[in-house]
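Engineer: dropping a prediction and its sequence here:
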Amino acid sequence: EKPGGIANYIDSPKENGYQSYHVKLLASFGRWQEVHISSERMIRDSQLGCVASRNEDNIWQWIKKFRMVLRDIAARGQEGESFIEEVVRSFYNDDIMTFTPQGKPIVLPQRATVMDFAFEVHTELGLHAKYARINNQLLASVKTRLHRGDIVEVFADPDIHPTDEWLDTALTYKARRAITNYLKQQPRPLYRRCPDCNPMPGEEVIGFKDSDGNITLHKRDCPIAIRLASQKGDNIVSVEFKPDDTLYPVTINIRAVDRYHLLIDLVDCITNDLNLSIDTLHSVSEDAIVTCSITFSVHSFTELQSIMRHISIIPGVDEVKRAMD
């Protein structure tokens, strides 16, 4: 028997009612073979599908769901392959049974994540999902892939909202639809930022308008902006890049003389004095010299400069520089 090679679809049937016991065994010729153990009733149900039980309510519930999904997908104007992909995503070829802490079963496709689970439980839970606890032990991110039989407790935060990156994690149609609908309702930024120089409000920026009317912002000393200015100078537009609620990730590099409590003072300055959340922190001490890299998010270049000034006056700190993006 292969470790992890058992799938019990008898206790946890698939969404279409399929039941069987799957086990992988090593055959005499050296290959793993999957054996399906089913009763005559299970075989019959598998062959006839949703009509096998002749339960009219079950049949109409399945048909109702099928119609609803088809109409919803069609209403969003999806065609061709994307339409078929969404249909397949909604009616799983293979699925797993997971559970809420109260024992409610949640059917999900293979490779589904905590995020998919949260949206299956309730749309609002999904829209604000922050992290989860799996099987009453493992603390996990919403990107964690789930397995058959997992008990999942999702924790929400009203300050958490979907971003474009959530679509890279969501697998189920229900989750992706809710995320897409939320994103469509949000005001879209007027500009796009150059991914090479990553300008932020407060820096000297210039804009370039493309043939579709979209404006991309660059720092004035960005090599791409300099090249565009020489080739397409007529496309330069004047822009006012003001700070708002948007946060921009930045990394600063710190060099300091090692001493007792130095790292605590750095963290205290950023988190308590400046009320910022640290995303990553990496520190190395060698021959009494500390090099430290800290990543956090700011609203503007002006705010970043203020933070760097605060850190520079901490005893022992010799140099504070913004890391090159």
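Structural biologist: Done, it's in. Residues are numbered from 1 along each chain as shown.

Engineer: when you work out contacts or count neighbours from here on, use the C-alpha atoms and nothing else.
Structural biologist: Fine.

Engineer: tell me the buried residues in stretch 100-108?
Structural biologist: Buried residues in stretch 100-108, counting neighbours by 16 or more other Cα atoms under 10 Å, are found at 100, 101, 105, 106, 107, 108.

Engineer: return the residues in contact with the fifth one.
Structural biologist: Neighbouring residues of residue 107 by Cα atoms under 8 Å, 6 or more residues apart in numbering: 14, 15, 95, 96, 97, 98.

Engineer: tell me how many other residues surround residue 230.
Structural biologist: For residue 230, the neighbour count with other Cα atoms under 10 Å is 9.

Engineer: from residue 62, how far out is it?
Structural biologist: Distance of residue 230 to residue 62, given as Cα to Cα, to the nearest Å: 62 Å.

Engineer: can you check residue 154 too?
Structural biologist: For residue 154, the distance to residue 62 equals 28 Å [Cα to Cα].

Engineer: looking at the two, which is more packed in?
Structural biologist: Shown here are residue 154 and residue 62; by other Cα under 10 Å, residue 154 has more neighbours (23 against 14).

Engineer: so is that one in a helix, a strand, or just coil?
Structural biologist: Per DSSP: H, G, I helix; E, B strand; the rest coil, the secondary structure class of residue 154 is strand.

Engineer: what do you get for residue 34?
Structural biologist: Secondary structure of residue 34, reduced to three states by three-state DSSP: strand.

Engineer: got another one to weigh against that:
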Amino acid sequence: MSVEAVAIDLELEKKEILKRYRKLLASAKPYLRDNDAKLIKQAFLMSVEAHKHMRRKSGEPYIYHPIAVAQICVDEIGLGATSIICALLHDVVEDTEVTLDEISEQFGSKVAKIIDGLTKISGVFEHGSSQQAENFRKMLLTLSDDIRVILIKLADRLHNMRTLTSMARDKQLKISSETFYLYAPLAHRLGLHAIKSELEDLCLKYTEPEAYKEIAKRLKETKASREKFIQNFIRPIDKGLQDMSFKHVIKGRPKSIYSIHNKLKKSNVPFDEIYDLFAVRVILDVPKEQEKAACWAVYSMVTDHYKPNPDRLKDWISNPKSNGYESLHTTVMSSGKKGRWVEVQIRTTRMDEIAEKGFAAHWKYKGNDTRTNKAFESWLSQIREALDSSDKAQQSAVELVDDIRSSLYNEEVFVYTPKGKLIVLKEGATALDFAFEIHTEVGARCIGAKVNNKLVPLSYKLKTGDIIECMTSAKQKPSEDWLGFVVTTKAKSRIKDYIKEANKQHVIVGRDMVEHRLKILGVNVLTLEVTNQLRAYFNAKDANDLFYRFGKGYIQLDELKRWKSDRESHERKQAAKSIQEPLTNTKNLVKELKKLHGDRKDADALLIGEDMDKIDYTLAKCCNPIAGDDVFGFVTINEGIKIHRTSCPNAPELLSRHGDRVLKAVWASKIEMSFVAHLIIKGTDRMGLMNDVTRVISQDLQVNIQNLSIGVKDGIFEGKIALMVNNTGHLEKLVNSLEQVSGVVEIERGE
């Protein structure tokens, strides 16, 4: 390429950068006041300068990314000037020479604090910890002060997911799984429905591309008939709304690709038979004081035209979700020869804006719904308490993230104290969760409760509308059993605090016992590495859990002898391999793979079938991958590298928590191995069905059956078969043949 061509390209890029910046300013104009435009320009110029030599993996100038993040903040979340400045500068501290002090000096301490919350932690982490979890904890600490940290981070993540095509396959898996595990649930909790749905769809696109393509293809194929169906369905509703003189908009759409995929997996029905595949949204433009009556009037009109399913009525107008979501949902049966279930959502313009833009839109209407504000504040206070508790108890970041993540997707129950105070708890909360919500000491001393004046146990699951009175005793103490039924982050963290305090003595005794026995076995120092190996070997959550279990006698000291023997056997095996680096060092492992494979395509990937004599890896038993499956390698602490399917049930957790231990893995082109595949066959029972199935497998296709179990209930046959296959093509051929057997209705691959 000539110098002149490069100059022209750079000139074009400058024009494009300015074009994008001007578009951002135009979108932001309604949100700007006083000095805002000047500060945004300063932030833009600082970001352009800081990132001037940086390019994204796609080859585009890096500055496109912060501008795009700022644009999402404005257009899709509805944030203002401070957030735009932070979005433009969100990567400068992490990736360039600009410091937080410089940002604070130019833009103030508030902007600097938000950017600090968005900046990843650098450094080396204890093996068994998780860099992603540590960064997430840091972000949550800032979230408790300023929610914009998470909103900007979600905008950042959404743009990264939209531009993920140019990333390497292992990075796509890591980022997608982390997004699905942490960021989509956060978007849900913050009421960002459109962003949550898009994140889930994009995650599916990269983690299970075939499933995504198949559903997208089916939606495209059925688009014309679907649009015709929706037009016919909404015609009488539209006329009814006109007769009622409501100013309104009606939108018809299919469910998201991810939600369809979920329904396919859960219900095991074909695409054409998915329950409530369609959703119709009725949006009314009415004053705030008339909203509730108007929505119920429209519900009445809709159910005059179509028969509703009484079990599918959801009233989030009387009881809004804690993320601010308000709407009336009903599922009705369409008319015509072939009736279909259609979900109808009835809401107002205000409710629709909150449903799409979440709390950013909710702030616009703040003061109008104190209950929703209280519900969200209740969740935020739970996060603050969990963070506070984790600091006191040295709770691992991984454990903390798991606790908080569990609170993200739940619905709520609305219950009351005897004095009528509203308490919002997550669905499934018990009387004991309620007691801890009232006060830590009330929870710790609780022996039972009265719900609606009836005595109930601590494990009683609360229902919306319950009135609860806690009963306490000075002699009561929290017990480990309580962790089996409490569900709120606050109750869990407080119980763990009490138990950890009580168990400190067992931890001290256990550590002394382990150190003494290891010295007898010739291991003179209990180093961090040895502790981590023991923790992984005995499947303990952390070092304290390990020593506690020895101290309590749950693990016998004689087990240490077995651990030492297994470790020495593993070390001898490793010594025979050509790669000597510890497997925990993924970067060094990738370097060695590149040396090993030379100029080969995917030189940084583990070649399954050819590298077995040089690197210690095994196929994971949790998902039984076979040649042809989309897979990744995961570096374990004690068991070398495990090969998992990307659709493995454990994949989201492994990839999102420990992305730094993920290794690219591909199958050798000529792999001569047999794999165990599990099939679940369902159908209608008939005489000779099992014989026909085994004949197709053993005689016609000459496949070895390793294991076979069958069951028949009420005329429905279900067989579980483990068999040896060569690859996914071989398995597909087998499945196609079995589907031709009379009586077989459905075949799915098991784990």
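Structural biologist: Cool, got the structure. Bear in mind that the values here come from a model prediction, so they are computed numbers and not experimental data.

Engineer: what TM-score do we get after superposing?
Structural biologist: Their TM-score after superposition, calculated using TM-score structural alignment, normalised by the length of the first structure, is reported as 0.51; 204 aligned residues with a Cα RMSD of 4.0 Å.

Engineer: follow-up on the earlier one: of all the buried residues of stretch 100-108 of the first structure, which two lie farthest apart?
Structural biologist: Based on Cα to Cα, the longest span within these runs between 101 and 108 and measures 16.1 Å.

Engineer: now do the contacts for the residue nearest to the spatial centre of the first structure.
Structural biologist: Geometric centre of the first structure, nearest residue: residue 166, 3.6 Å, by Cα atoms, centre = their mean. For residue 166 of the first structure, the contacting residues are residue 179, by Cα under 8 Å, 6+ apart.

Engineer: any idea what it aligns with in the second structure?
Structural biologist: In the second structure, the residue matched to residue 166 of the first structure (TM-score structural alignment) is residue 482.

Engineer: and if you look at residue 268 of the first structure?
Structural biologist: By TM-score structural alignment, residue 268 of the first structure lines up with nothing at all.

Engineer: any idea how far residue 268 of the first structure lies from residue 319 of the first structure?
Structural biologist: Residue 268 of the first structure sits 18 Å away from residue 319 of the first structure when distances are taken as Cα to Cα.

Engineer: repeat that for residue 60 of the first structure.
Structural biologist: Using Cα to Cα, residue 60 of the first structure is found at 70 Å from residue 319 of the first structure.

Engineer: ditto for residue 135 of the first structure
Structural biologist: Going from residue 135 of the first structure to residue 319 of the first structure by Cα to Cα gives 46 Å.

Engineer: SS state for the residue nearest to the centre of the first structure?
Structural biologist: Taking three-state DSSP as the rule, one finds residue 166 of the first structure in the helix state.

Engineer: where does stretch 264-271 of the second structure end up in the first structure?
Structural biologist: Going by TM-score structural alignment: stretch 264-271 of the second structure matches no residues.

Engineer: A strand includes residue 666 of the second structure, no?
Structural biologist: Yes. Remark: residue 666 of the second structure belongs to a strand, assigned using three-state DSSP.

Engineer: quick one, what contacts it?
Structural biologist: Residue 666 of the second structure makes contact with 605, 606, 607, 608, 631, 632, according to Cα under 8 Å, 6+ apart.

Engineer: residue 325 of the second structure -> the first structure?
Structural biologist: Taking TM-score structural alignment, residue 325 of the second structure has residue 18 as its aligned residue in the first structure.

Engineer: contacting residues around its match?
Structural biologist: Residue 18 of the first structure makes contact with 9, 42, 45, 46, 49 under the criterion Cα under 8 Å, 6+ apart.
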